[in-house]
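Undergrad: Below is the sequence, then the predicted model.
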Amino acid sequence: MSTFLDPIDLFVFLISTVLTGSALTVLHQRRRKATHRLRELSSFRERSQSSEPVDGLTGLYDKILPRIAGRLLPANPSKRSTLQLRMYQAGFTSPASIYTFAIIRLMLAVLPFLVVSSCFASGFLSPKTLLMLSIAGAGVGFLTPSLWLDYRKRKRQQLFVRSLPDFFDLLTTCIESGLALEASVKRVSVELTHAHPVLAAELLRVDNQISLGTAPNDAFESFAERSDLDCLRSFASLIRQTRLTGASMGEALRVNAEMMRTQREQRAEESAQKASVMVMIPTLLLIFPTVFIALAGPAMIQLSEKFGASEAVSSEK
């Protein structure tokens, strides 16, 4: 009996190990996000009762993970800060998310080599093909998490763009009713919890920064950096200018809300105009060739039969 493992069994074992590790990492990350959200929405008494065992697991996770994945991150502090900012813009606010990203990127870069090596051990591939597929798979696996981060960032920005007009309308209403800017932000963050939970979570973070002594314009500038939206940068500049000049905050916010509503209508009209152009692509690629075959097919058959008969008569002569 052979003492070596069957290549197929080795391949199944490696795939199962990688998939299990990835699933556990994703589940733990989601659990940490849910725990963090519950801490923000719950009271101090509920936090003291329910978060003690989770704090132990989270603390152990935060201590072990940087030691394992710290060497996989860029050594340059500016590049590491840029990567951390990209994680924030994609919605991953935990400091440990950057280490999880590095481990997943390493696993996706190594996984193609393991798969190709298993096929090579089974005799399906040549050494040259093994090398080429390993390099190509490692490149794709290394770039895929970065592309996925960009995709998450775009989706998050779309959520913000759709929900910001409602935020500005509610904020204008609160300020014109007599509330201060700080109290208005807190009230609006509560009101938008169910309609726009992503924006409400960010507004809650802004409210916490303001409560800790940060100026409102600086807190919204930090929010603009986390979302990478020009409209929020303009809003932060608006708050700064109204505080410096003593202008009416409610009037300025009303103008800003009308501008955001107009921009949303323009984006909807632009999407409608693009839809009419995009419909032409399947029409030209799928419908038009079918219609052409249905119309010109019988004529082509008749022409081919006629020319075939004439060639046969000419050959007989």
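TA: Great, that's in hand. Residues are numbered from 1 along each chain as shown.

Undergrad: switch to C-alpha atoms for all contacts and neighbour counts from now on
TA: Fine.

Undergrad: Moving C-terminal from whichever helix in the chain runs longest, which element do we reach first?
TA: Criterion DSSP state H: the longest helix present in the chain is helix 127-176. Scanning forward in sequence from helix 127-176 by DSSP states H and E, the next helix or strand is helix 181-191.

Undergrad: any idea how far that following helix is from the chain center?
TA: Centroid separation for helix 181-191 versus its chain: 27 Å, with C-alpha atoms, centre = their mean, to the nearest Å.

Undergrad: What residues sit buried inside the helix or strand following it?
TA: Next in sequence after helix 181-191, counting helices and strands by DSSP H and E, comes helix 197-211. By neighbour count with 16 or more other C-alpha atoms under 10 Å, helix 197-211 contains the buried residues 197-207, 209-210.

Undergrad: so after helix 197-211, what's the next helix or strand?
TA: Going down the chain from helix 197-211, the next helix or strand is helix 216-227, by DSSP H and E.

Undergrad: what does the next helix or strand along the chain from that next one contact?
TA: Remark: after helix 216-227, the chain's next helix or strand is helix 230-245, criterion DSSP H and E. Outside helix 230-245, the residues that touch it by C-alpha atoms under 8 Å, 6 or more residues apart in numbering are P216, N217, D218, F220, E221, F223, A224, S248, M249, A252, N256.

Undergrad: how many neighbours does the fifth one have?
TA: For E221, the tally of surrounding residues (other C-alpha atoms under 10 Å) stands at 21.

Undergrad: Second structure for comparison follows:
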Amino acid sequence: MLIVITGFIFLSVAMVVSLALYPLLTKKGELQERLEKMMPEKQASTTFSEDKPWWRITIEDLGAKLPVAAKEQTKYTRMLVAAGFRKESLYLFLGSKLALALILPGIYIFTYALPKGVLMEPEPLLYTTGLAIAGFLLPSGWLMYKVNNRKTEIFHTLPDILDLLTVSVEAGLGIDAALNRACESPQFKGNPLAEELKIAAREIRAGKPRGDALRDMAERTDVEDVRAFVTMLVQTERFGTSLSLALRVHSDSLRTKRRQIAEERAAKTAIKILFPLILFIFPALMIILIGPAFFKLMDIFK
């Protein structure tokens, strides 16, 4: 156990020192910078990586060295895309898990355990292990929170965007022009679904088949209702049915589904409030009602 603690302390110190010295170790010489300025093609190819802050490059390097199974990488990549991040953020995410697993216990060790001289006692060892586990799991919990929030926002926005698409199609616009109008509407500015529609519209303008662009959008959002919407558009185009009627029916069904979910949550509220009512409100109410009578009875029987 002593060897494990010593190794953990060494890794924490090494990481803190590496983060502190990284800007100095990676600083380019004056001659190298002048040569790179004389080579515009090389400068252009490295502009994106040089714009990254040093701490991000360090964390991405840590994430790239972290042994993770291909299945786990695929799962994290899908979660990152569903949360609104790029696929290239995978190594940053993995590196942040490792960095927090080292930094959080390292802070506890160097600010409390070592100054107090209680590093080898059971309680500090338990805290150190718990902080390491919490630091490793914290990015995953944060990512799941972002994914759920984004999916909820997309689910609530989809019927409104469908209404705008319906009005645009009934006014004579094609589906591509209607998609452009929906994603550029001021009321949906900054909305994740509008951003995904904008990406799909750009892919369609670049020559990608409409069905493939919309399916990719559905995969990025990872929302079942968006998949159903894309399937409806593809089938409508394939069979030549009325697009405006299909959009209106689909929008009405989504609003009905959203209303049913709200009614279900409202029905659960009475059950959820029952436990705090019994545990907290009823005891206080009983004390207020019975307390004075109880003390009067105590005085009488004295």
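TA: That came through, no problem. Keep in mind that what you see is a predicted model, and the values were worked out from it rather than measured.

Undergrad: Spatially central, which residue of structure 2 would that be?
TA: K146 (2.8 Å; C-alpha atoms, centre = their mean).

Undergrad: Now which residue in structure 1 aligns to that one?
TA: Matched by TM-score structural alignment, K146 of structure 2 corresponds to R152 in structure 1.

Undergrad: And for G95 of structure 2?
TA: In structure 1, the residue matched to G95 of structure 2 (TM-score structural alignment) is I103.

Undergrad: Surely its match touches A69?
TA: Yes: between I103 of structure 1 and A69 there is a contact at 6.2 Å, judged by C-alpha atoms under 8 Å.

Undergrad: start and end residues in structure 1 for stretch 167-174 of structure 2, please.
TA: Stretch 167-174 of structure 2 maps onto residues 173-180 of structure 1, going by TM-score structural alignment.

Undergrad: meant to ask about stretch 73-82 of structure 2, not that
TA: With TM-score structural alignment as the criterion, stretch 73-82 of structure 2 aligns to 80-89.

Undergrad: hang on, the earlier thing: what subset of the contacts of helix 230-245 of structure 1 is buried?
TA: Applying 16+ other C-alpha under 10 Å to these flags P216, N217, D218, F220, E221, F223, A224, M249, N256 as buried.

Undergrad: what's the neighbour count on the match of G95 of structure 2?
TA: By other C-alpha under 10 Å, 20 other residues sit near I103 of structure 1.

Undergrad: got it, and I98 of structure 1?
TA: 24.

Undergrad: How about E170 of structure 2?
TA: Neighbours of E170 of structure 2 using other C-alpha under 10 Å come to 14.

Undergrad: Could you measure from it over to S242 of structure 2?
TA: Distance of E170 of structure 2 to S242 of structure 2, given as C-alpha to C-alpha, to the nearest Å: 10 Å.

Undergrad: Could you name the helices and strands sitting against the longest helix of structure 1?
TA: Helices and strands touching helix 127-176 of structure 1, by 3 or more C-alpha pairs under 8 Å, 6 or more residues apart in numbering; DSSP states H and E, are helix 77-89, helix 97-121, helix 181-191, helix 197-211, helix 216-227, helix 249-278.

Undergrad: now it against helix 197-211, angle please.
TA: Computed by axes from the mean of the first three to the mean of the last three C-alpha atoms, to 10 degrees, the angle separating helix 127-176 of structure 1 from helix 197-211 equals 60 degrees.

Undergrad: quick one on the thing from earlier: can you give the contact residues for the match of stretch 73-82 of structure 2?
TA: If you take C-alpha under 8 Å, 6+ apart as the criterion, stretch 80-89 of structure 1 is touched by 73-74, 93, 95, 97-98, 149, 153, 156, 225-228.

Undergrad: how distant is the longest helix of structure 1 from the center of its chain?
TA: 3 Å.

Undergrad: what do you get for stretch 181-188 of structure 2?
TA: 23 Å.

Undergrad: Same question for stretch 196-211 of structure 1.
TA: The mean C-alpha position of stretch 196-211 of structure 1 is separated from the chain mean by 19 Å, C-alpha atoms, centre = their mean.
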